[in-house]
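S.K.: Provide a 3D model corresponding to the input given below.
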Amino acid sequence: MKATPFVEDAIYHAPEVVALRQDLALALRAAAHQGLGEGVCNHFSIALPGDHGLFLLNPRGLMWSEVKADDIVIVDGLGNRIAGRHEVEPTAMFIHAAVHNIAGKHCVLHTHMPYATALTLTEDCGLDTTLSQNAMRFHGRIAMDHEYNGLALAPEEGERIAHAMNGSDIVFLGNHGVVVCGERIDHAYDDLYYLERACQSQVLASSTGRTLKPVNPDLAARVASQMQGERVQSELFFAALRRTLGEPV
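M.R.: Below you'll find the predicted structure:
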């Protein structure tokens, strides 16, 4: 769909949307810098403020390391490109639109990051949140979708993933990857980064062949509550990424 002057001027260039485009581009560049990307695949999105039914999405065909704020596109819930100069990758729409619209998530980050994806290949399908301290922050926040149905090339696949979340912030997709959601880009990105770190620790510990030592689930729940109750560290981390990587304008 060709962008109208009204959408282009009133929405795409509105100050709050420019700030969101900059933050989304920063998250993508940070993910590339920290080894969480995969070629030109996978997508980050965030709903626009207000009741527009629109969201920002990284475009098709660009490496995450090269994405700038002006590369981000606006799409509607049907996958129509409303504003922006790049095309949209179909599987992004089928997954992200459903998670936004059905699961009611504001920021949606989907990756095939290595260690989290490795755990989706196991019978358990995901992270044990009673192991490392990093894992405990996710206790009670994770869903597992054990059924892999191939590429998300139809709305039904995204809808199935959204329903499998069942209110959780994070879903491990069997034989596929992960989806991490949040109300803010900085909070969601912080979760994405530390989720991969937690998965890395579990994979490395398992590779020793030695017996793993989980903590009591009540303790894991307490640690999760402590970390969710104070997210300043997430905001400081994102600010540090902005300083070190530069503003993606």
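S.K.: C-alpha only now, for contacts and for neighbours.
M.R.: Fine.
S.K.: For Gly140, the count of nearby residues, please.
M.R.: 16 (other C-alpha atoms under 10 Å).
S.K.: My guess is it contacts Ala220. True?
M.R.: No: Gly140 lies out of contact with Ala220 (C-alpha atoms under 8 Å); the separation is 9.0 Å.
S.K.: Now do the strands in this protein.
M.R.: 43-47, 54-57, 73-76, 81-83, 107-111, 142-145, 170-173, 177-182 (DSSP state E).
S.K.: In a markdown table, list the ones you listed along with distance to Ala239 and mean neighbour count.
M.R.: Below are these laid out as a markdown table (distance: least, C-alpha to C-alpha, whole Å; neighbours: other C-alpha atoms under 10 Å):
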| stretch | distance to Ala239 | mean neighbour count |
| --- | --- | --- |
| strand 43-47 | 18 | 26 |
| strand 54-57 | 21 | 25 |
| strand 73-76 | 23 | 24 |
| strand 81-83 | 27 | 22 |
| strand 107-111 | 18 | 24 |
| strand 142-145 | 26 | 20 |
| strand 170-173 | 23 | 26 |
| strand 177-182 | 17 | 24 |
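S.K.: any chance of those strands in a markdown table, with distance to Ala92 too?
M.R.: Putting those into a markdown table (distance: least, C-alpha to C-alpha, whole Å) gives the following:
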| stretch | distance to Ala92 |
| --- | --- |
| strand 43-47 | 6 |
| strand 54-57 | 8 |
| strand 73-76 | 11 |
| strand 81-83 | 12 |
| strand 107-111 | 9 |
| strand 142-145 | 18 |
| strand 170-173 | 15 |
| strand 177-182 | 12 |
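S.K.: I'd like the distance between Ala188 and Leu24.
M.R.: Plainly put, Ala188 is 11 Å away from Leu24 if you go by C-alpha to C-alpha, to the nearest Å.
S.K.: residues contacting Ser45?
M.R.: Applying C-alpha atoms under 8 Å, 6 or more residues apart in numbering to Ser45 gives the contacts 24, 55-58, 96, 107-109.
S.K.: before we go on, could you also do this sequence so I can check it against the first one:
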Amino acid sequence: MQSVKDKVSQEEWELRVNLAACYRIVAHYGWDDLVFTHISARVPGPEHHFLINPYGMMFEEVTASSLVKVDLDGQKVMDSEYEINPAGFTIHSAIHAARDNAQCVLHLHTNEGVAVATLAEGLQPYSQQSTLPLSNLSYHDYEGVALREDEKARLVADIGNTEFLILRNHGLLTTGKSVPDAFLNMYFLQRSCEIQLLAQATGKDLIEVPAEIIATVQEIGAKATNNAFGGIAWPGILRKLDRDYPGFRA
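M.R.: All right, here's what the predicted structure looks like:
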């Protein structure tokens, strides 16, 4: 029987490995929510095809071969024994369809992310980590479980061209030009939420990062990573996964 690796291009297989790795590293940090959040990535090529996790599979179980390839309507375009979560793909397909630069869309329901999403003031400039999200952040109001087609237009309008989105009462979302970029964006957004809640819990007066510093963070971040951004950390993440969580490449 022909393997998935033998059925797809080298570019798609590399994407599958990176996306499976992203699921595994999210699970490593404890950011998964059983089987109820998603990370999607656009398959290289002219078709609008995407990879997303099999519904019901834990993030720590996802492999390159198990990822499901679908079109913008969430219909499978390659044989798979697995199905996908329609609510999950509603959010992802809307952003992928509207944004060519959103090659990867990462959505989580972490405790800290949902907590900050419930605060009227949202994310605050309390840490160095928060400066990157705050330089490129938008919000979307809660409309219930994301199953309605008409929410897509409002979601797309709210995210605009930003790479960071806080879904009110719901969770966090990041995009990126690659899987590593979307992951690093989420790493900073999640850490920002954790630090904010720790700081606010002290009940003490808090010092905010000046707005003029936030305005320069994109340029500084490019310099700090030699323009590699997520790619600067990704090889080390892959090595860690190969050591501690082997199997994602299968």
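S.K.: Neighbour count for Ala188 and Leu24 of structure 1, which is higher?
M.R.: Leu24 (28 against 21).
S.K.: Which position in structure 2 pairs with Tyr193 of structure 1?
M.R.: Counting by TM-score structural alignment, Tyr193 of structure 1 corresponds to Tyr187 in structure 2.
S.K.: just to revisit the earlier point, out of the contacts of Ser45 of structure 1, which two sit at the greatest distance?
M.R.: Leu24 and His96 (14.4 Å; C-alpha to C-alpha).
S.K.: where exactly do the helices run in structure 1?
M.R.: In structure 1, the segments counted as helices under DSSP state H are 5-6, 15-33, 90-101, 114-120, 133-136, 155-165, 185-207, 217-228, 232-245.
S.K.: can you list those helices in JSON lines and add distance to Asn42 of structure 1?
M.R.: What follows is these, written out as JSON lines (distance: least, C-alpha to C-alpha, whole Å):
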{"stretch": "helix 5-6", "distance to Asn42 of structure 1": "29"}
{"stretch": "helix 15-33", "distance to Asn42 of structure 1": "10"}
{"stretch": "helix 90-101", "distance to Asn42 of structure 1": "7"}
{"stretch": "helix 114-120", "distance to Asn42 of structure 1": "13"}
{"stretch": "helix 133-136", "distance to Asn42 of structure 1": "23"}
{"stretch": "helix 155-165", "distance to Asn42 of structure 1": "14"}
{"stretch": "helix 185-207", "distance to Asn42 of structure 1": "13"}
{"stretch": "helix 217-228", "distance to Asn42 of structure 1": "26"}
{"stretch": "helix 232-245", "distance to Asn42 of structure 1": "20"}
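S.K.: what about the ones you listed, which gets the closest to His176 of structure 1?
M.R.: When the helices of structure 1 are ranked by proximity to His176 of structure 1 (C-alpha to C-alpha), helix 114-120 comes first, at 6.3 Å.
S.K.: which non-adjacent residue is nearest the alignment partner in structure 1 of Leu137 of structure 2?
M.R.: By TM-score structural alignment, Leu137 of structure 2 lines up with Ile142 in structure 1. Spatial nearest neighbour of Ile142 of structure 1, excluding adjacent residues (C-alpha to C-alpha, 6 or more residues apart in numbering): Ile170 at 4.8 Å.
S.K.: try Ser201 of structure 1
M.R.: In space, Ser201 of structure 1 is closest to Ser132, 7.3 Å off (C-alpha to C-alpha, 6+ apart).
S.K.: now the counterpart of that neighbour in structure 2: how far from Leu165 of structure 2?
M.R.: Counting by TM-score structural alignment, Ser132 of structure 1 lines up with Ser127 in structure 2. From Ser127 of structure 2 across to Leu165 of structure 2, the span is 18 Å (C-alpha to C-alpha).
S.K.: Just give the closest residue to the spatially most central residue of structure 2, not the sequence neighbours.
M.R.: The residue lying closest to the centre of structure 2 (C-alpha atoms, centre = their mean) is Leu106, at 1.6 Å. Once flanking residues are discounted, Leu106 of structure 2 sits nearest to Ile39: 4.4 Å by C-alpha to C-alpha, 6+ apart.
S.K.: For the aligned residue in structure 1 for that neighbour, give me its contacts.
M.R.: Using TM-score structural alignment, the equivalent of Ile39 of structure 2 in structure 1 is Phe44. Taking C-alpha under 8 Å, 6+ apart as the contact definition, Phe44 of structure 1 lies against 24, 28, 57-58, 107-110.
S.K.: Among those residues, which one lies nearest to Glu183 of structure 1?
M.R.: Cys107 (5.8 Å).
S.K.: Aligned counterpart of that closest one in structure 2, please.
M.R.: So, by TM-score structural alignment, Cys107 of structure 1 is matched to Cys104.
S.K.: One more: Phe237 of structure 1?
M.R.: Taking TM-score structural alignment for the superposition, Phe237 of structure 1 sits opposite Ala233 in structure 2.
S.K.: List the contacts of that match.
M.R.: Applying C-alpha under 8 Å, 6+ apart, the residues near Ala233 of structure 2 are Pro180.
S.K.: ok, now with 10 Å
M.R.: 180-181, 183-184, 225 (C-alpha atoms under 10 Å, 6 or more residues apart in numbering).
S.K.: Same question for Glu89 of structure 1.
M.R.: Contacts of Glu89 of structure 1 by C-alpha under 10 Å, 6+ apart are 40-43, 57-61, 79.
S.K.: are any of the residues you listed buried, and which?
M.R.: Among the contacts of Glu89 of structure 1, those scoring as buried are 41-43, 57-60, 79 (criterion: 16 or more other C-alpha atoms under 10 Å).
S.K.: Would you mind putting the contacts of Phe44 of structure 1 into a markdown table with distance to Thr122 of structure 1 alongside?
M.R.: Output for the contacts of Phe44 of structure 1, formatted as a markdown table (distance: C-alpha to C-alpha, whole Å):
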| residue | distance to Thr122 of structure 1 |
| --- | --- |
| Leu24 | 31 |
| Leu28 | 27 |
| Leu57 | 30 |
| Asn58 | 30 |
| Cys107 | 27 |
| Val108 | 24 |
| Leu109 | 22 |
| His110 | 19 |
